[in-house]
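**Q** Take a look and give me a structure for this.
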Amino acid sequence: MATNSLTLDTTPPSAVWDVLADGWLYPLWVVGASRMREVDDHWPEVGARLHHSVGTWPLLVDDVTEVTDVVPGLSLTLHAKARPTGVAAVTIRLEPVASGTRILIEEDALSGPARLVPKPLRDVPLHWRNTEALRRLAYVAERRAR
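**A** From the prediction side, this is the model:
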């Protein structure tokens, strides 16, 4: 899995978790997600789904992301569909550090055509994408925490 991390010096894990736990905010921090269509009422419990679209209007594809594991306030594991490339496994972990949070995100192709790409080649765009996703997540969490 490609792994990225970012440390927020003054934003506690609870503020970051609040963003992750609000499924309607998903397109604000996930690179490629462009809009939300629906969020299951029990998000972010195991089995809950986000119904989102990826792409740029008018070329949008409707997809879903499902929670496969959760430790409230600490970690969230997702299976994110991204047609036509397949399904990705994504794990986000929050670690308290001093008065802030270290956010780790791990992602890799789970199935579909993207899985046919050699791992070292898959990791490069995932690293770039998740660097930006962490920046966006940090911006949203820091502003909401103020």
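
**Q** can we go C-alpha only for contacts and neighbour counts from here?
**A** Noted.

**Q** What count of nearby residues applies to Arg102?
**A** 19 (other CA atoms under 10 Å).

**Q** go on, Pro120?
**A** Pro120 is flanked by 10 other residues according to other CA under 10 Å.

**Q** so where does it fall, helix or strand?
**A** The secondary structure element spanning Pro120 is helix 119-145 (assigned by DSSP states H and E).

**Q** Now do that helix: which elements does it pack against?
**A** strand 2-8, helix 13-20, helix 26-29, strand 100-111 (3 or more CA pairs under 8 Å, 6 or more residues apart in numbering; DSSP states H and E).

**Q** Return the set of buried residues in the helix or strand just after the third one.
**A** The helix or strand immediately downstream of helix 26-29 is strand 33-39, counting by DSSP H and E. Burial within strand 33-39, assessed by neighbour count using 16 or more other CA atoms under 10 Å, is assigned to Ala33, Ser34, Arg35, Met36, Val39.

**Q** structure for this one too, so we can compare:
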Amino acid sequence: MSTNTRLIHATPEKVWDVLADGWLYPLWVVGATRMREVDDDWPAVGARLHHSVGTWPLIIDDNTEVEECVPGHRLVLHAKAWPTGTAGVTIRLEPVGTETQVTIEEDAKLGPARLIPKPLRDLPLTWRNVESLRRLAFIAERRHT
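**A** Got it, this is the predicted structure:
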């Protein structure tokens, strides 16, 4: 499992507000290019984000489903990205004073990506999630609710 952590200069509530707004997903998740639909009950368990990944003309429509949600603290997702497979993603928020330590853990769950040796799988996931956390920080630190 690839694990990345970043201290975000915003309260856990502000960070959660970004996570809870499914329409913001492609702004902070590297690889997501557009949102097609967000279930009304996002981020409740079973709710889905209907997104696209890739760049034109190679765009794949897929979805990400919530497996567990503890508002303000933890979000566990099952992300689809066929033809590579699916991934398990856990996002944890821990208060540090008025700031938030955000940790993303991700690994392939099903599909061809599982055939790649773990150290080789972790390299792109690490890069991707460092950048995703950077983008999440930009939004949470500058967003006014």
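
**Q** Centre-most residue in structure 1?
**A** Against the mean C-alpha coordinate of structure 1, by CA atoms, centre = their mean, the closest residue is Val30 at 5.6 Å.

**Q** ok, that one - contacts?
**A** Applying CA atoms under 8 Å, 6 or more residues apart in numbering to Val30 of structure 1 gives the contacts Ala133, Arg136, Leu137.

**Q** how close does the first one get to Arg35 of structure 1?
**A** Okay, so that is Ala133 of structure 1. Using CA to CA, to the nearest Å, one obtains 15 Å as the distance from Ala133 of structure 1 to Arg35 of structure 1.

**Q** Isn't Lys14 of structure 2 up against Arg142?
**A** No - Lys14 of structure 2 sits out of contact with Arg142 when judged by CA atoms under 8 Å, with a separation of 9.6 Å.

**Q** the more surrounded of these two?
**A** Here Lys14 of structure 2 and Arg142 are compared on neighbour count by other CA under 10 Å; more neighbours surround Lys14, at 22 against 11.

**Q** Aligned counterpart of that one in structure 1, please.
**A** Matched across to structure 1, Lys14 of structure 2 falls on Ala15, judged by TM-score structural alignment.

**Q** from memory its match sits against Val140, does it?
**A** No - using CA under 8 Å as the test, Ala15 of structure 1 is too far from Val140 to be in contact (9.3 Å).

**Q** Give me the buried positions along stretch 87-100 of structure 2.
**A** For stretch 87-100 of structure 2, the buried set under the neighbour-count rule, 16+ other CA under 10 Å, comprises Ala87, Gly88, Val89, Thr90, Ile91, Arg92, Leu93, Glu94, Pro95, Glu99, Thr100.
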